[in-house]
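A.B. asks: here you go, sequence then predicted model.
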Amino acid sequence: MTLTTATPLERALVEEATKKSGLVWVRGAGPARALWHVWHEGAVLLVGDGPGEQPLPGLVAGERAEVTVRGKDKGARVVGWVADIEELAPDSPEWEAAVAELKGKRLNAPDAETMPRRWARECRVLRLVPAGSVLPVPDGSLAAEPLPTAATTRQAAPEGLPKLLLRRKDRKPRG
């Protein structure tokens, strides 16, 4: 399924923004998580749920997820869209193509040569396919409110400190 109800401009926005972003926020059946991904053949590819890989909780094949793409420069929300979740079967042609793309983008892998075999044994490879038009931009911030606390991180500077700092600047070098 593709972005059938989306306009050509929306489809282009989803593809370009997602390609350029190194990170997407994905919400399945639970809270949204920041995940690294690769855009390949019209969908987001994810690998995880194995030792040393990102967790993919709440992302179940056959269900839908909400994807929020952030801008690479400022980290601000660029676009949000709904995706159908597909789990690729290990060693299938689709899985092989996905793993080839993911392997090239996986940073700091301790086992770069044997990584595809490990992914086949221990991880899940998911494909998030856009399904519908883009999501409306929400009103207000989506940031979680900080928990109330008595802790403080800012205290007034000691009275003499500004004088000490200014005096050092005015000192003449010894010659």
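C.D. replies: Here it is on my side, so go on.
A.B. asks: please count neighbours and contacts with C-alpha atoms only from this point.
C.D. replies: Will do.
A.B. asks: check which helix or strand residue 133 maps to.
C.D. replies: Taking DSSP states H and E as the definition, one finds residue 133 inside strand 124-134.
A.B. asks: put this next to the previous one:
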Amino acid sequence: MTADSLTAAALLDQALVEEATKKSGLIWVRGPGPDAPSRVVWHVWHEGAACVVGDGPGEQPLTGLADGDSAVVTVRSKDKGGRLVSWAASVVELAPDSPAWEAAVAELKGKRLNAPDGEAMPARWARECRVLRLEPAGSTLPLPDHDLAEAPAPTRATTRRPIPAAVPRLLFGRRRKRK
């Protein structure tokens, strides 16, 4: 291959990673190591990297991701949910209240759904959470050939149980027949 074709292939890979990651609301992220679990996380694409927030109360877990580590990001299709592209990333933890942190949080804040504290969210993130940038590092990777599903992270939340049989009658009563 010539230098021009390598450059063109690298530019195509970069464009694929950026467009696919921008359009997808969720990505799978696997930390370093062969046995590291893949976690699904919500993110925003900001200034050439996927930015995520987590590891605080009520936020997504970012277990196994540390500043300076590498990670593998797998992007899904927003329409069909299938895997589009996998790419290597370098993990950069942003220092709270730094200019890069402020810019990333401004983007993340707009995408955070159901936040319990609204406008106070950035201050809580600065105190209790981590904001990470997953920066593309190199070309795309082969798509994983195995299931990326993992056991759910431990939580206090419980599953709804079936309602007792008598509840519908109590709530809606028996309908009286009209004469």
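C.D. replies: Yep, that arrived. All of these numbers come straight from a predicted model, not from anything done at the bench.
A.B. asks: so what number do they get for TM-score?
C.D. replies: The TM-score (TM-score structural alignment, normalised by the length of the first structure) is 0.76; 141 aligned residues with a C-alpha RMSD of 1.8 Å.
A.B. asks: so which bit of the second structure is the strand holding residue 133 of the first structure matched to?
C.D. replies: Strand 124-134 of the first structure corresponds to residues 130-140 in the second structure, going by TM-score structural alignment.
A.B. asks: mean deviation of the strand holding residue 133 of the first structure from the second structure?
C.D. replies: Compared with the second structure after the fit, strand 124-134 of the first structure shows a mean deviation of 0.3 Å (mean C-alpha distance after the TM-score superposition for the first structure).
A.B. asks: picking that back up, and the match of strand 124-134 of the first structure, how far from the chain's centre?
C.D. replies: 12 Å (C-alpha atoms, centre = their mean, to the nearest Å).
A.B. asks: can you list contacts of it?
C.D. replies: Contact with stretch 130-140 of the second structure is made by 10, 13-14, 17, 48-56, 67, 71, 85-95, 101, 104-105, 125, as judged by C-alpha atoms under 8 Å, 6 or more residues apart in numbering.
A.B. asks: among the residues you listed, name the buried ones.
C.D. replies: Buried subset of these (neighbour count, 16 or more other C-alpha atoms under 10 Å): 13-14, 17, 49-54, 56, 71, 85-94, 101, 104-105, 125.
A.B. asks: in helices, which of these fall?
C.D. replies: Using DSSP state H, the members of these that fall in helices are 13-14, 17, 101, 104-105, 125.
A.B. asks: kindly reformat these as TSV containing distance to residue 168 of the second structure.
C.D. replies: Putting those into TSV (distance: C-alpha to C-alpha, whole Å) gives the following:
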residue	distance to residue 168 of the second structure
13	56
14	56
17	51
101	51
104	48
105	46
125	43
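A.B. asks: these: which two are farthest apart?
C.D. replies: 13 and 125 (32.6 Å; C-alpha to C-alpha).
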